[in-house]
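Trainee: got a predicted model here, sequence first, then my questions.
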Amino acid sequence: MTVQIKYCGSQSEEDYRLLVKTNADYIGFIFAESKRKVNPSDVKKWIEKYGKPKQLVGVFQNASLKEILDVISEVPIDIIQCHGDESIEMIGKLKNQLNVKVYKALPYRQQIFGDIERYGCASDAIIVDSVSKGQFGGTGVPFSWKDVPRIMEKAEEQGVPCFIAGGITPDNVSLLLPYHPHGIDLSGGIEENGKKSTKRIEQLERMLNNDNSNCT
C-alpha cells in the first residue's frame, strides 16, 4: 500500500513553490495561531502564481464558521483540518454547509482508540498527533509508534484513513513505515533553518520509494 504524504506548514512563497513539485498528495497551510501561520491573501497569490497541483488543506483550531468561511472565500481549500477541541456537531456543520472534506486531528493519549471511534464516523480522515508538555501538534516529538497498527485498525473499522503526525523526519520514517500508516504528515521534519528543504524532502521521498518498491 502506498503511503499518502501530507506536507504541512507551508509558510512562504518559497515553501509553496518547492512543495508543488514534490510527491506530496496534500499541502497544508496553518490558519491557526502558530509560528507557521499564514495570511489567506498571501496563499491566494502563491496559488495563482504556481498553480494547484495538490490537494490543499487548511488547518484551523477552534475556529468559528465565519472565520473558516473568510479563509475559503480567498483560498481554494479542498480539506479543512480541525486541530482543536471541535465537536462532532461542528464537524458535521462544516461538511454540510461548506461542502468540503473535514479531517480531525486527535492527540495521542490514553483514550485515543475511543476518540477515533467517536470522530471517525463524522470525519473524512483522522490525524493522530503528538502531545508534548501540554502542546498538541507542532511538537517535533513522535509518540509511541508501537500503537500505530491498532490505531490503523480502529480507523479502518470506522471506514476512514488515518495519518500519523508528530516528529516524523527522513531520519526516523523507516521506523514508522513497517507499521503501515495510511498516511504521514510532516512539517518541521522537512525543514532546515525554518524553511522547507529540498534536501530533506528528497531524502524522505527516497525512503518512501524504497519502501513501496519492496511491497508485494
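Mentor: On my side now, so go ahead. Keep in mind the model is a prediction, meaning the values are calculated, not measured. Residues are numbered from 1 along each chain as shown.

Trainee: from here on, contacts and neighbour counts on C-alpha atoms
Mentor: Will do.

Trainee: in this protein, which spans are helices?
Mentor: 13-19, 40-50, 65-72, 88-98, 112-120, 148-158, 173-176, 198-213 (DSSP state H).

Trainee: for G58, find the nearest of those helices.
Mentor: In this view, the helices of the chain are compared for proximity to G58 by Cα to Cα, and helix 65-72 is the closest at 8.5 Å.

Trainee: tilt between the closest one and helix 88-98?
Mentor: When axes from the mean of the first three to the mean of the last three Cα atoms, to 10 degrees is applied, the directions of helix 65-72 and helix 88-98 differ by 40 degrees.

Trainee: quick test: name the residue nearest the centre of this protein.
Mentor: D185 (4.6 Å; Cα atoms, centre = their mean).

Trainee: dump the residue contacts of that one.
Mentor: Contacts for D185 were tallied using Cα atoms under 8 Å, 6 or more residues apart in numbering; they are 5-8, 163-166, 168.

Trainee: try this one next to it:
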Amino acid sequence: MKICGLMDQVTVDETVQAGADYLGFVFAKSKRNITPEKVRAITRNVPEKVKIVGVFVSPSLKELEAVIRIAKLDLVQIHGELFPEIVSRISIPVIQSFDGQSPELPSLLASSTADFYLLDAPITNETYAGGNGKTFDWQKISSESQKQLKKKPFFIAGGLTQANVTEAIQFFEPFAVDVSSSVETDGVKDVTKIKAFIKAVKEQ
C-alpha cells in the first residue's frame, strides 16, 4: 500500500511503523508540495524495503533526474504527459497514472512503456492532478482494460477510504492501493486514519 502526500518526519516514521510499503511525496503543484531536500531529510531512516515515490505532473527529464538524485527516490509516479524518452533514460521504475474512466483507457494502457499503471479519478474542475478524494466509476472498466491491467502491476487510487478499500481490493485485485486525502484531517495527515487504513488493507 502507498500513503501519498507525506510532509513531515513524525508522520513518515509512524506510517512506516504502521506497515506502509510505499511513501509518496508530491513535487508537482499541490497543497502537499515538498522539496527534494526535505524528502531526503525526513526519509533517511526509512528501511530499504519501504520505497520512496516522487509524484510529478508532466515533468521534464532534467527535473526528474535532479529530484531523483537529491531525494534518493526509488520510483517516480507521473500524471499528465509522460514523454517517451523518460522511461528509457531514468534509472528507476515509473508508475504512470491514467484516468480510470477514459474511453481510451485500453489503448492508453497498451501503449504505455511505464513499469506500473495507476488508475485514478478523472480531473474535472480540480486544481491539482490527484489527491482530490474522488472515486471513479469502477464498473466502467471495460473487459479490454482489465486484460491490459493484468499485463503489469497496477495501483488503484481515487477516493479510497477505510470503508471502501476492501471493496476496491476485491473488485480489482490490484498490486497496491494508494491513498492521500482520506487519511487527513483538515488537510493534514492524520496518523490515526493512516493506521486504520493500513489495518483495513492488511486484513484482506
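Mentor: Structure's in. What do you need? All values derive from a computational prediction rather than experimental measurement.

Trainee: most widely separated two among the contacts of D185 of the first structure?
Mentor: Considering Cα to Cα, no two members of the contacts of D185 of the first structure lie farther apart than I5 and G166, which are separated by 13.5 Å.

Trainee: ok, the two, which is more surrounded?
Mentor: The residue with more neighbours, out of I5 of the first structure and G166 and counting by other Cα atoms under 10 Å, is G166; that gives 27 against 20.

Trainee: that one and F143 of the first structure, how far apart?
Mentor: In this view, G166 of the first structure and F143 of the first structure are 7 Å apart by Cα to Cα, to the nearest Å.

Trainee: return every residue with contacts to both of the two.
Mentor: 129-130.

Trainee: same list (the helices of the first structure) but as CSV, adding distance to F29 of the first structure.
Mentor: Formatted as CSV, the entries for the helices of the first structure read as follows, by distance: least, Cα to Cα, whole Å:
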stretch, distance to F29 of the first structure
helix 13-19, 10
helix 40-50, 8
helix 65-72, 11
helix 88-98, 18
helix 112-120, 22
helix 148-158, 24
helix 173-176, 22
helix 198-213, 17
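
Trainee: of all those, which lies closest to Q81 of the first structure?
Mentor: Nearest to Q81 of the first structure, of all the helices of the first structure, is helix 88-98, at 9.7 Å by Cα to Cα.

Trainee: what's the neighbour count on E202 of the first structure?
Mentor: Here the number of neighbours of E202 of the first structure (other Cα under 10 Å) works out to 15.

Trainee: so what corresponds to it in the second structure?
Mentor: Matched by TM-score structural alignment, E202 of the first structure corresponds to K195 in the second structure.

Trainee: circling back to that earlier point, counterpart of the residue nearest to the centre of the first structure in the second structure?
Mentor: Here D185 of the first structure is matched to D178 in the second structure, going by TM-score structural alignment.

Trainee: and its match, how far from V12 of the second structure?
Mentor: Taking Cα to Cα as the measure, D178 of the second structure falls 15 Å from V12 of the second structure.

Trainee: and what of C4 of the second structure?
Mentor: Between C4 of the second structure and V12 of the second structure the distance, using Cα to Cα, works out to 10 Å.

Trainee: between these two, which contacts overlap?
Mentor: Taking Cα under 8 Å, 6+ apart as the contact rule, C4 of the second structure and V12 both touch L23.

Trainee: could the contacts of D185 of the first structure go into a markdown table alongside distance to K37 of the first structure?
Mentor: Listed next are these as a markdown table, based on distance: Cα to Cα, whole Å:
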| residue | distance to K37 of the first structure |
| --- | --- |
| I5 | 21 |
| K6 | 17 |
| Y7 | 14 |
| C8 | 11 |
| F163 | 21 |
| I164 | 21 |
| A165 | 18 |
| G166 | 18 |
| I168 | 20 |
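
Trainee: so what's the equivalent of P122 of the second structure over in the first structure up against?
Mentor: Under the alignment (TM-score structural alignment), P122 of the second structure pairs with V131 in the first structure. Listed by Cα under 8 Å, 6+ apart, the contact partners of V131 of the first structure are 107-109, 137, 139, 143.

Trainee: of these, closest to K66 of the first structure?
Mentor: Checking those against K66 of the first structure by Cα to Cα gives G137 as the nearest, at 23.5 Å.

Trainee: contact partners for that closest one?
Mentor: Contact partners of G137 of the first structure, counting by Cα under 8 Å, 6+ apart, are 107, 129-131, 166.

Trainee: could you rerun that using 10 Å?
Mentor: Taking Cα atoms under 10 Å, 6 or more residues apart in numbering as the definition of contact, the neighbours of G137 of the first structure are 34, 83-84, 105-107, 128-131, 165-167.
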